[in-house]
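Colleague: Need a 3D model of the sequence below.
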Amino acid sequence: MILISACLCGINCKYDGGNNINEKALKLLREGKAILVCPEQLGGQSTPRAPHEIQNSTGADVLDGKGVILGPEGDDATQEFLKGAYETLKIAKEVGANVAILKARSPSCGFGRIYDGSFTGNKKDGNGVTAELLSRHGIKIFTEENIDEFLEEYEAYSGK
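Modeller: This next block holds a predicted model:
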């Protein structure tokens, strides 16, 4: 089973109440190959909500107790993000997921590059909290930005 960020399949769980629909991700869901997760909602955050970014660190630092996730007004949502990451991991284990396709740049789901904490659209190297936690548990992470790479690997593996 593949975990996919719910926003990528048209679920309106993005911070602003919208979604980030990706037809390739949605096709995997329609084929019964995926289960949807929204770590931010799983962590108890509402939709819509203020955007949040990891401040002066990365998801790895947050998991290690050395970083925080703040909104533009300074509200600390670190605990909600951590709860959502661990709830997502529980789901991954329950369904036997070994791959996840997550929302790029998100403080939860970003992988490789995330927003830098300045709320200016700038990016930095690092992972979101959920992506980091899943990766630490052996789940291979992709984003919508490299979903074609995943699909090529998947087709080669499954013989399609």
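Colleague: contacts and neighbour counts: CA atoms only from here.
Modeller: Noted.
Colleague: so is the spatially most central residue of the chain in a helix, a strand, or just coil?
Modeller: Centroid-nearest residue in the chain, with CA atoms, centre = their mean: residue 109, separated by 1.9 Å. At residue 109, secondary structure determined by DSSP: H, G, I helix; E, B strand; the rest coil is coil.
Colleague: distance of it from residue 16?
Modeller: Distance of residue 109 to residue 16, given as CA to CA, to the nearest Å: 16 Å.
Colleague: Which SSE is immediately downstream of the helix ranked longest in the chain?
Modeller: As assigned by DSSP state H, the longest helix anywhere in the chain is helix 78-95. Note on helix 78-95: by DSSP states H and E, the next helix or strand toward the C-terminus is strand 99-102.
Colleague: To check against the first, give me the structure of this:
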Amino acid sequence: MCVLGQPVRYNGSAKTAAHQALDQWRREGRLVPICPELSAGFGVPRPPAEIADGQSGQRVLAGVARIVDATGADVTAPFIAGAQAALALARAHDCGFALLADGSPSCGSRFIYDGSFAGNRHAGAGVTAALLRQHGIEVFADTEIDALLERLAQQE
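Modeller: Alright, predicted model coming up:
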């Protein structure tokens, strides 16, 4: 939802991906928007959260890493619930592809933050991106719309 201009990020902002393909897909009814964090019951604004200790969404799903917010609260369970909601929605709409906001502990697909809340990034995926990939859904970052277009062209 944030890549479509909805102000649902932790700080109440959007992360709008400006691309004509998004406008076209919206007109065609091809978009299935969701914010996993809102689906999990988080509000806007909310404390920022990161996957602790430089871990990844895959490790969170495996039960060996956790997600904490800036107050120190363990928010792993709701993040996993949000990822499961996103997967259920994707399956209900027979989605083969997902376009997610990079950097998020939910939606990051190329990079996430390291858990120090110091702005340090590392390669990795958030919980939702990892879960979607585990179930065969191809995930693209909000900066990879052209690559998604190419992939869609291969399928059509």
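Colleague: Report the TM-score for the pair.
Modeller: Here the TM-score for the pair of chains, by TM-score structural alignment, normalised by the length of the second structure, is 0.93; 153 aligned residues with a CA RMSD of 1.3 Å.
Colleague: Please say which position in the second structure the residue nearest to the centre of the first structure maps to.
Modeller: Taking TM-score structural alignment, the alignment pairs residue 109 of the first structure with residue 107 from the second structure.
Colleague: Provide a list of residues in contact with the nearest residue to residue 119 of the second structure once chain neighbours are set aside.
Modeller: Nearest non-adjacent residue to residue 119 of the second structure, counting by CA to CA, 6 or more residues apart in numbering: residue 113, 6.6 Å away. Neighbour list for residue 113 of the second structure: 50, 51, 54, 103, 104, 105, 119, 120, 121, 122 [criterion: CA atoms under 8 Å, 6 or more residues apart in numbering].
Colleague: how do these look in the first structure, which are kept?
Modeller: Cross-checking the contacts of residue 113 of the second structure against the first structure gives 50, 51, 103, 104, 105, 119, 120, 121, 122 as conserved contacts, using both residues aligned by TM-score structural alignment, their matches' CA atoms under 8 Å.
Colleague: Pull out the buried members of those.
Modeller: Using 16 or more other CA atoms under 10 Å as the burial test, those include 50, 51, 103, 104, 105 as buried.
Colleague: which of those residues lies closest to residue 144 of the second structure?
Modeller: Nearest to residue 144 of the second structure out of those is residue 103 (CA to CA; 13.4 Å).
Colleague: what kind of secondary structure is the closest residue to that closest one other than its chain neighbours in?
Modeller: Distances taken as CA to CA, 6+ apart place residue 112 nearest to residue 103 of the second structure, at 4.2 Å, with adjacent residues excluded. On the three-state scheme (three-state DSSP), residue 112 of the second structure is labelled strand.
Colleague: Pull the contacting residues for the match of residue 109 of the first structure.
Modeller: Counted by CA under 8 Å, 6+ apart, residue 107 of the second structure has contacts 100, 101, 125, 126, 127, 128, 129.
Colleague: if I look at it, how far off is residue 31 of the second structure?
Modeller: Separation of residue 107 of the second structure from residue 31 of the second structure (CA to CA) stands at 16 Å.
Colleague: cool, and residue 10 of the second structure?
Modeller: Residue 10 of the second structure sits 22 Å away from residue 31 of the second structure, going by CA to CA.
Colleague: Residue 70 of the second structure too?
Modeller: According to CA to CA, residue 70 of the second structure and residue 31 of the second structure sit 32 Å apart.
Colleague: These two - which one has more neighbours?
Modeller: More crowded of residue 70 of the second structure and residue 31, by other CA atoms under 10 Å: residue 31, with 18 against 14.
Colleague: Map the more buried one onto the first structure.
Modeller: Under TM-score structural alignment, residue 31 of the second structure pairs with residue 34 in the first structure.
Colleague: Good, wrapping up.
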